[in-house]
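In: how would this look folded up:
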Amino acid sequence: MTKNVTTVGFDADDTLWHNEKFFQLTQARFAELLADHAEPGDLEARLVAAETRNLARYGFGIKGFVLSMIETALDVTGDRVPPAVIRSLIEAGHDMLEHPIELLPEAQAAVERMADTHRILLITKGDLLDQERKLAQSGLGDLFDGVAIVSDKTPDQYTGIFASQGDGADRGLMVGNSMKSDVLPMIVAGGWGVFVPQELAWDFEHADPPADRARYAELDDLSTLPDLVLRLG
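Out: Next up, the predicted model:
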């Protein structure tokens, strides 16, 4: 019998392992360092504006986040930010880049079960070296049939990846915690999009669910993913 879904793509950050909580902890430290220069709410808004503005320059990931914090610190202090603050922000970035990987509950079991029955891919965006480090430390790397680290997730990206490493997007499924990056563009490409929300999420990744839910599903966690894929056929 021909399967409807032959290839399953997994997002990485905050789908398989913790990520956003480290950004939020660093951002809280950033607010402490700049407390004498800006109110927390205003500082957060200016940092978000800098991150959004800089995505086209730096892409997604820790390095761009640190550069955006430094830029915001310069802005709110009128270019008089103490050198010690800059040093602290750089060190915070180093800590994030060296932090041990913490798998989310059910992540390993779900990947292992899907690897037994389907072709599985890791499709993630962000800094190449950092994402390679995370995958190597996760212990999941040998389970994937292919890995794609991209600058952004778009319908064209999914179309190309599932064509070259699967049987086409129409027989592919993408699972992740971002409606904007993991679900909607995959559905536009003709595949299934499965949303697994996390309590902590970057505002940039927020989007409304698709109006047409024929190829959309939402799960509480990854433990029920294999059963969902089985039902799809």
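In: from here on, just use CA atoms for contacts and neighbour counts.
Out: Fine.
In: any idea which helix or strand carries the closest residue to residue 40 other than its chain neighbours?
Out: Distance criterion CA to CA, 6 or more residues apart in numbering; nearest residue to residue 40, sequence neighbours excluded, is residue 31 at 6.0 Å. Secondary-structure assignment from DSSP states H and E places residue 31 in helix 20-33.
In: mind listing what's buried along the helix or strand following that helix?
Out: Sequence-wise, the next helix or strand downstream of helix 20-33 (DSSP H and E) is helix 40-58. By neighbour count on 16 or more other CA atoms under 10 Å, the buried set for helix 40-58 is 43, 44, 46, 47, 48, 50, 51, 52, 54, 55, 58.
In: name the residues that touch the longest strand along the chain?
Out: For the chain, the longest strand by residue count, based on DSSP state E, is strand 119-125. Contacts to strand 119-125, defined as CA atoms under 8 Å, 6 or more residues apart in numbering, come from residues 6-13, 60, 114, 131, 143-153, 166.
In: quick one: the strands in the protein?
Out: With DSSP E as the criterion, the chain has strands spanning 7-10, 119-125, 146-150, 172-176, 192-195, 216-218.
In: among the ones you listed, which is nearest residue 39?
Out: For those, proximity to residue 39 was assessed by CA to CA; strand 119-125 is nearest, at 31.6 Å.
In: could you also give me the structure for this second sequence? I'd like to compare it with the first:
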Amino acid sequence: MHTPPRGIAMVGFDADDTLWRSQDFFDEAQAQFERIITRYVDLEDVGKRLYQYEARNIAFYGYGVKGMALSMVEAAVDITEARIKAADIKRIIKLAKDLLRHPVEVLGDVREAVAEVAAHYPVVLITKGDLFHQEAKVRESGLSELFRRIEVVSEKDPGTYARLLEEFHVPAARFLMVGNSLRSDIQPVLELGGWGVHVPYHLTWMHESGVQLTQGRERMREIAGIRELASAVRELDALAMQ
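Out: Here you go, the predicted structure:
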């Protein structure tokens, strides 16, 4: 594949809630957790209380199902003042195991959209979360052959993207990231001088929401669905070549 001397030289893709469903299953697990806890205490903000534990524990456990599970157990003990029964702790652990075993559900038109972009640009997959779980989802998705590289990282911030782009030998000004999260997929790349296509998902984890872009808006496009991706990439590529 010939890469022109200017313009977009590589396109990166997020995975969870960009290529396949994820937050739906986490939200359902949380709803079941809340039902368990409200048998012990009369609280309306169990979900918010759980998020406080999850946010604090990211530094220890990282992202993904296992970190959520440990946070749920800790929150359950604290919220119920240690009155929660061992059987219900076991139910909480089962919620996590069910998440880890859940079949991958690739979103509609994703394969065609990624393949269309990959026909014109090198594409890489950059996702964060538990290494074993993310690798399993990539395998089960049937999409792995479309990507030049697959990277599972502990965090998606400017430093991580800068490190990866150095490894890819691609300057930030020629890199475009596609994803559903402004916080993790778009904002860090824009801060480095890159480009982004935001594909909103109908659900967003609290940790990924509430982001206000302060720079680089002119280098981003938001699309209503993945079918619009190739057109958005071409538009930004033309701008990058100026």
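In: what lines up with the residue nearest to residue 40 of structure 1 in structure 2?
Out: Matched across to structure 2, residue 31 of structure 1 falls on residue 34, judged by TM-score structural alignment.
In: returning to what we had before: what's the mean distance for the helix holding residue 31 of structure 1 versus structure 2?
Out: In the superposition against structure 2, helix 20-33 of structure 1 averages 0.7 Å from its aligned positions (mean CA distance after the TM-score superposition for structure 1).
In: elements contacting that helix?
Out: Applying 3 or more CA pairs under 8 Å, 6 or more residues apart in numbering; DSSP states H and E, we find helix 20-33 of structure 1 packed against helix 40-58, helix 83-98.
In: make it 7 Å
Out: Using 3 or more CA pairs under 7 Å, 6 or more residues apart in numbering; DSSP states H and E as the contact test, the elements touching helix 20-33 of structure 1 are helix 83-98.
In: what's the helix it packs on aligned against in structure 2?
Out: Counting by TM-score structural alignment, helix 83-98 of structure 1 sits on residues 86-101 of structure 2.
In: for stretch 190-200 of structure 1, same thing?
Out: With TM-score structural alignment as the criterion, stretch 190-200 of structure 1 aligns to 193-203.
In: and the residue lying farthest from the centre of structure 2, how far from residue 40 of structure 2?
Out: Relative to the centre of structure 2, the most outlying C-alpha is that of residue 83, 34.7 Å out, by CA atoms, centre = their mean. Distance, residue 83 of structure 2 to residue 40 of structure 2, using CA to CA, to the nearest Å: 8 Å.
In: dump the strands of structure 1 to CSV, plus mean neighbour count and distance to residue 27 of structure 1.
Out: Output for the strands of structure 1, formatted as CSV (neighbours: other CA atoms under 10 Å; distance: least, CA to CA, whole Å):
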stretch, mean neighbour count, distance to residue 27 of structure 1
strand 7-10, 26, 27
strand 119-125, 23, 21
strand 146-150, 17, 25
strand 172-176, 28, 24
strand 192-195, 27, 26
strand 216-218, 18, 29
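In: and those: which comes nearest residue 26 of structure 1?
Out: strand 119-125 (20.3 Å).
In: read off where the closest one ends up in structure 2.
Out: Under TM-score structural alignment, the match for strand 119-125 of structure 1 is residues 122-128.
In: relative to helix 83-98, how tilted is the helix holding residue 31 of structure 1?
Out: 170 degrees (axes from the mean of the first three to the mean of the last three CA atoms, to 10 degrees).
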